[in-house]
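Colleague: Sequence first, predicted coordinates after that:
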Amino acid sequence: MLLSRGFKSIVTTWLAGLLALLPLTLTLALVTWIVSLLNRFAGPSTTVGQLFAALGYPFVESPGLAYLLGTLILIVAIYPLGLAVQLGLKGPLSKLLKLTVERIPLLGKLYGLTDRFVGLLDQKENADIAAMSPVWCFFGGDGVAVLALLPNPEPVVINGRRYLAVLVPTAPIPVGGGLLYMPVEWIKPAQMGMDTFTSIYVSMGITPPPYPPADSRPTERVD
């Protein structure tokens, strides 16, 4: 009996230490995932990474040092661009990009799509994105709840039934996702702003939505 109690006490103490380390562990895991994602798309062995290295080759010969130096040069070069945006030149710069990049077939369409999604993080300057409203999508009418964006409150008729287009972002980087057409009666307004919506996705659900825990969904429809 004493041995059992002693073992239980050891396990309880160990679990307490584990719980104390859990937030730090999750934070490090998230940072590792982000670093891995960046390395996959912009690491030294990728096409983007080779472009970074090309900026550093005039100064150093080592591929690794050239990549690091090229990345540093790019980071420093972005700073004047940020100053230009803060000085009110974002509009002219955006128009310049639209006159050049958006005229290129395929690339222009991809740029336009990503530009609209990046606008989720800049509501003040993008009225069309700011006009989107967060909604809850209940699959089957009362099944799985998905937090999404409603870009247009006007329904479309498909096979005699009214549907609404909703954008379901991905976490933790809500600049991609899927476009779904869901029955009007499956969609309910979410009582939150865009800041709260973004924080929920960026935190991967750690930030809870401001929604009643009981089944008290709004009865009005998003028509």
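Modeller: Yes, it's here. On a predicted model such as this, the values are computed, not experimentally measured, just so you know.
Colleague: drop to CA atoms for contacts and neighbour counts, all remaining ones
Modeller: OK.
Colleague: Can you show me the strands along this protein?
Modeller: For the chain, the strands defined by DSSP state E occupy 133-138, 145-150, 156-158, 161-169, 177-183, 187-189.
Colleague: Of all these, which one is nearest residue 2?
Modeller: Of all these, it is strand 145-150 that lies closest to residue 2, at 48.5 Å by CA to CA.
Colleague: By residue count, what's the longest helix in the protein?
Modeller: helix 2-42 (DSSP state H).
Colleague: Against which helices or strands is that one packed?
Modeller: helix 47-56 (3 or more CA pairs under 8 Å, 6 or more residues apart in numbering; DSSP states H and E).
Colleague: The helix it packs on relative to helix 2-42, how many degrees between them?
Modeller: 70 degrees (axes from the mean of the first three to the mean of the last three CA atoms, to 10 degrees).
Colleague: in helix 47-56, what's buried?
Modeller: Neighbour counts using 16 or more other CA atoms under 10 Å place 49-50, 52-56 of helix 47-56 among the buried residues.
Colleague: Also stretch 98-112?
Modeller: If you call a residue buried by 16+ other CA under 10 Å, then stretch 98-112 has these buried ones: 101-102, 108.
Colleague: do stretch 28-44 as well
Modeller: Buried positions in stretch 28-44, judged by neighbour count with 16+ other CA under 10 Å: 42-44.
Colleague: quick one: which of those is nearest residue 113?
Modeller: residue 42 (20.9 Å).
Colleague: wait, the closest one sits on residue 36?
Modeller: No - look at residue 42 against residue 36 with CA atoms under 8 Å: they stay out of range, at 9.8 Å.
Colleague: Make TSV from the buried residues of stretch 98-112 and add distance to residue 135 to it.
Modeller: Below are the buried residues of stretch 98-112 laid out as TSV (distance: CA to CA, whole Å):
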residue	distance to residue 135
101	33
102	31
108	30
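Colleague: From the residues you listed, pick the one nearest residue 170.
Modeller: Nearest member of these to residue 170, counting by CA to CA, is residue 108, at 23.0 Å.
Colleague: ok, back up a step: can the strands of the chain go into JSON lines with extra columns for distance to residue 114 and mean neighbour count?
Modeller: Formatted as JSON lines, those follow (distance: least, CA to CA, whole Å; neighbours: other CA atoms under 10 Å):
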{"stretch": "strand 133-138", "distance to residue 114": "19", "mean neighbour count": "22"}
{"stretch": "strand 145-150", "distance to residue 114": "16", "mean neighbour count": "20"}
{"stretch": "strand 156-158", "distance to residue 114": "25", "mean neighbour count": "12"}
{"stretch": "strand 161-169", "distance to residue 114": "13", "mean neighbour count": "19"}
{"stretch": "strand 177-183", "distance to residue 114": "11", "mean neighbour count": "15"}
{"stretch": "strand 187-189", "distance to residue 114": "25", "mean neighbour count": "23"}
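Colleague: Alongside the first one, take a look at this:
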Amino acid sequence: MRKYFVTGLLILVPLAITLWVLNLIITTMDQSLLLLPERWRPAVLFGYNLPGAGAVLTVLIIFVTGLLTRNFIGKRLVYAWELLLTRIPIVSSIYSSVKQVSDTLFSSSGNAFRKAMLVQYPRQGSWTIAFLTGVPGGDVKNHLVGDYISVYVPTTPNPTSGFFLMMPRSDAIELDMTVDEALKYIVSMGVVSPEYVVAASKNLKAVPPQI
């Protein structure tokens, strides 16, 4: 009985957590329906709510925004909009900071969060996984002697919080693993090693679909 119960947990727990995360994302994105006039909302048009309609609307808004801002007129409008935001106190500092971070993260030419590193933290002899975010800038680099890098050390099992460190490049080891593999290793608290992730993905591809 105990073996059957554990087997059931191993199958249902990952599925339940996956469904819970998807439901949380879709429910959050469904809030975008509030942007529509009330008479255009699914609850009014069809008489009931359509789960996921907000997610489709969110993706559509992002796609159309990107499409419109790729031409000359769109770029000028974005420039005027950003110029207006930079003149508003408090809003300008928040918007500028967020934009710089997003431009760095989503830039195809940048290296931010594209390399997994092995660093000693929080003391010598203790190792953890970090992600390369760039190099020190501003007045900070004037006080650092040598070749330094900036890294983000995530916490486990929640990698959205962590620590920002600047250290000599020679003290960090670049790992031969993808960022996804490193994140899975961190979230699982070291239980799911990168070798297991690769082997599991290969096994899933090798199993023929059941009809």
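Modeller: Nice, I can see it. Please read these numbers as outputs of a predicted model, since none were measured by experiment.
Colleague: picking that back up, give me the distance from the longest helix of structure 1 to the chain's centre.
Modeller: Counting by CA atoms, centre = their mean, to the nearest Å, helix 2-42 of structure 1 is centred 25 Å from the centre of its parent chain.
Colleague: Quick check: the gap between the residue mapped onto residue 197 of structure 1 from structure 2 and residue 58 of structure 2.
Modeller: With TM-score structural alignment defining the correspondence, residue 197 of structure 1 maps onto residue 179 in structure 2. The spacing between residue 179 of structure 2 and residue 58 of structure 2, counted by CA to CA, to the nearest Å, is 26 Å.
Colleague: Just list the residues touching the residue positioned nearest the centre of structure 2, thanks.
Modeller: Centroid-nearest residue in structure 2: residue 160, 8.3 Å away (criterion: CA atoms, centre = their mean). By CA atoms under 8 Å, 6 or more residues apart in numbering, the residues touching residue 160 of structure 2 are residue 154.
Colleague: any idea how far it is from residue 153 of structure 2?
Modeller: For residue 160 of structure 2, the distance to residue 153 of structure 2 - CA to CA - is 10 Å.
Colleague: for residue 52 of structure 2, same thing?
Modeller: When CA to CA is applied, the distance between residue 52 of structure 2 and residue 153 of structure 2 equals 34 Å.
Colleague: what's the answer for residue 123 of structure 2, then?
Modeller: For residue 123 of structure 2 relative to residue 153 of structure 2 (CA to CA), the value is 13 Å.
Colleague: Residue 12 of structure 1 - how many residues pack around it?
Modeller: 12 (other CA atoms under 10 Å).
Colleague: The one 10 residues further on too?
Modeller: Residue 22 of structure 1 has 12 neighbours, counted by other CA under 10 Å.
Colleague: which one in structure 2 is aligned with it?
Modeller: Aligned counterpart of residue 22 of structure 1 in structure 2: residue 10 (TM-score structural alignment).
Colleague: still on that earlier bit, closest one to residue 3 of structure 1 among the strands of structure 1?
Modeller: strand 145-150 (47.4 Å).
Colleague: elements contacting the closest one?
Modeller: Counting by 3+ CA pairs under 8 Å, 6+ apart, strand 145-150 of structure 1 packs on strand 133-138, strand 161-169.
Colleague: try 10 Å
Modeller: Judged by 3 or more CA pairs under 10 Å, 6 or more residues apart in numbering; DSSP states H and E, strand 145-150 of structure 1 is in contact with strand 133-138, strand 161-169, strand 177-183, strand 187-189, helix 194-202.
Colleague: Tabulate those (JSON lines), appending distance to residue 2 of structure 1.
Modeller: As requested, those are exported to JSON lines (distance: least, CA to CA, whole Å):
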{"stretch": "strand 133-138", "distance to residue 2 of structure 1": "52"}
{"stretch": "strand 161-169", "distance to residue 2 of structure 1": "54"}
{"stretch": "strand 177-183", "distance to residue 2 of structure 1": "56"}
{"stretch": "strand 187-189", "distance to residue 2 of structure 1": "57"}
{"stretch": "helix 194-202", "distance to residue 2 of structure 1": "47"}
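Colleague: between those, which gets nearest to residue 30 of structure 1?
Modeller: From these, taking CA to CA, the stretch that ends up closest is helix 194-202, at 10.9 Å.
Colleague: Next, the buried residues of that closest one.
Modeller: By 16+ other CA under 10 Å, the buried positions in helix 194-202 of structure 1 come out as 194, 196-202.
Colleague: ok, residues contacting stretch 80-95 of structure 1?
Modeller: 78-79, 96, 98-100, 102, 115, 125 (CA atoms under 10 Å, 6 or more residues apart in numbering).
Colleague: Now go through these and say which are in helices.
Modeller: 78-79, 96, 98-100, 115.
Colleague: wait, which of those residues is closest to residue 185 of structure 1?
Modeller: residue 115 (30.8 Å).
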